[in-house]
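Enquirer: Below is the structure, and that's it, no one-letter string:
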């Protein structure tokens, strides 16, 4: 998993509330167990018409936001079914941070396990960030995980809270496997001891 330290990038405004995981990645794309290749189908039913042509009004199809790395979204982002493909699709598209007033719990947890930083802020702060995101490629937000701040393109700064353990994992690029491998020496020692104590196992 890639480390998350400081991200400066284009933010896309998505003020819709209750964007669920089926909107993020529709069910027909859940057959794969690979984490790559899902970005093209991110928000599929909002991005494309029935013939697969891009819908020009959708924010991520517009030139100013095609390379967005941050989403500023409406309330209750990631609700619905508990599909881990949702953060996979966001990450494969290039989204590393989602900012909202609230997230569904399972989606929120899955983001951290996949290197995406979900930031919860009060409505007043999200409104300011949403307005800044409307500026498109001419304005870039900065997310500083170490200092737990989000800064608008004109320097207005907001502090966010994050669980210290999750912060540690993101800063060091540690998913569940990475956390286990940090204990590799202890695991090897334990296995050696068990093989000597119980050689029949």
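Expert: Structure received. Worth saying up front: this structure is predicted, and the values here are computed from it rather than measured.

Enquirer: contacts, neighbours, all on C-alpha from now
Expert: Will do.

Enquirer: and residue 12, helix, strand or coil?
Expert: Of the three states, residue 12 takes strand under DSSP: H, G, I helix; E, B strand; the rest coil.

Enquirer: How about it: what's its closest non-neighbour residue?
Expert: Spatially, and ignoring its direct neighbours in sequence, residue 12 is nearest to residue 71 (4.9 Å; CA to CA, 6 or more residues apart in numbering).

Enquirer: Does that neighbour belong to a helix, a strand or coil?
Expert: strand.

Enquirer: isn't it right next to residue 95, touching?
Expert: Yes: the pair residue 71 and residue 95 passes the contact test of CA atoms under 8 Å, sitting 7.1 Å apart.

Enquirer: Show me what the lengthiest helix in the chain is in contact with.
Expert: Scanning the chain for the helix with the most residues, using DSSP state H, yields helix 184-197. Applying CA atoms under 8 Å, 6 or more residues apart in numbering, the contact partners of helix 184-197 are residue 201.

Enquirer: And that helix, how far out from the chain middle?
Expert: 37 Å (CA atoms, centre = their mean, to the nearest Å).

Enquirer: Over to stretch 147-155?
Expert: 18 Å.

Enquirer: Please identify the buried residues of it?
Expert: 148, 149, 150, 151, 152, 153 (16 or more other CA atoms under 10 Å).

Enquirer: let's bring in a second one:
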């Protein structure tokens, strides 16, 4: 998993509430266990019509937001089924930060495990960021995980909270496997000692 420090990029506004995981990545695309290749199907039913043509009115199809790295959304983002493909699709598209007033718990935790920073903020702060995002490609936000600050395109700052351990894992680029491998020396020492004390095992 890549280390997360600071993201400066375009923020896409998606002022919808209750965006569930089936909206993020429809069940049709859950057959794969690969984390790559799902970005093209992110928000598939909203992005494409029945003939697989892009819907020009959808935010991520607009030229200003095609390379968005930040998503500003409504409350209860990521509700619905607990499919890990949802953060996989978001990450594969190129979005590294999702900002909303609230998140579904499983989706929220899955984001951290996949290198995405989900930020829950009071509605009034989300409104400020949503308005800034609506300005288009010239309005670039900066999300600084170390400082726990979001800076709008006009220099306004919004502070956010994040669990200290989850912050550490993102900054160090540690997913669940990475966390285990960081203890490799201790694990090897334990196994060697156990083999000497219990050679019959």
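Expert: Thanks, I have the structure now. Computed from a prediction, not measured in an experiment: that's the story for all the values here.

Enquirer: hmm, back to that, quick one: contacts for the residue nearest to residue 12 of the first structure?
Expert: 11, 12, 13, 14, 95, 97, 98, 99.

Enquirer: doesn't residue 70 make contact with the second one?
Expert: Yes: with contact taken as CA under 8 Å, residue 12 of the first structure and residue 70 are classed as touching, separated by 6.2 Å.

Enquirer: Next, show the common contact partners of those two.
Expert: By CA under 8 Å, 6+ apart, no residue touches both residue 12 of the first structure and residue 70.

Enquirer: Report the separation between the one residue sitting closest to the centre of the first structure and residue 99 of the first structure.
Expert: Nearest to the geometric centre of the first structure sits residue 116, at 3.1 Å (CA atoms, centre = their mean). Noted for residue 116 of the first structure: a distance of 11 Å to residue 99 of the first structure, by CA to CA, to the nearest Å.

Enquirer: same deal with residue 45 of the first structure?
Expert: Residue 45 of the first structure is 22 Å from residue 99 of the first structure, by CA to CA.

Enquirer: Which of these two has more residues huddled nearby?
Expert: For residue 45 of the first structure versus residue 99, the count of surrounding residues by other CA atoms under 10 Å is larger for residue 99: 26 against 17.

Enquirer: can you map out the strands along the second structure?
Expert: 6-14, 70-73, 97-100, 117-120, 140-144, 149-151, 157-159 (DSSP state E).

Enquirer: how big's the offset between the last one and the first structure?
Expert: With mean CA distance after the TM-score superposition for the first structure, strand 157-159 of the second structure departs from the first structure by a mean of 0.4 Å once superposed.

Enquirer: how about that strand: buried residues?
Expert: 157, 158.

Enquirer: residues near residue 193 of the first structure, how many?
Expert: Other residues close to residue 193 of the first structure by other CA under 10 Å number 12.

Enquirer: Actually, residue 24 of the second structure.
Expert: 24.

Enquirer: how near is it to residue 91 of the second structure?
Expert: 12 Å.

Enquirer: Same question for residue 172 of the second structure.
Expert: 17 Å.

Enquirer: For the two, indicate the residue with more neighbours.
Expert: residue 91 (22 against 16).

Enquirer: Residue 167 of the second structure and residue 144 touch, don't they?
Expert: No: the criterion here is CA under 8 Å, and residue 167 of the second structure misses it with residue 144 at 11.2 Å.

Enquirer: re earlier: among the contacts of residue 71 of the first structure, find me the one that's closest to residue 20 of the first structure.
Expert: residue 14 (12.6 Å; CA to CA).

Enquirer: So the closest one is in contact with residue 75, correct?
Expert: No: with contact defined as CA under 8 Å, residue 14 of the first structure does not reach residue 75; the gap is 10.2 Å.

Enquirer: what's around the nearest residue to residue 11 of the second structure once chain neighbours are set aside, how many residues?
Expert: Of all residues not flanking residue 11 of the second structure in the chain, residue 70 sits nearest, at 4.4 Å (CA to CA, 6+ apart). Using other CA under 10 Å, the number of residues around residue 70 of the second structure comes to 28.
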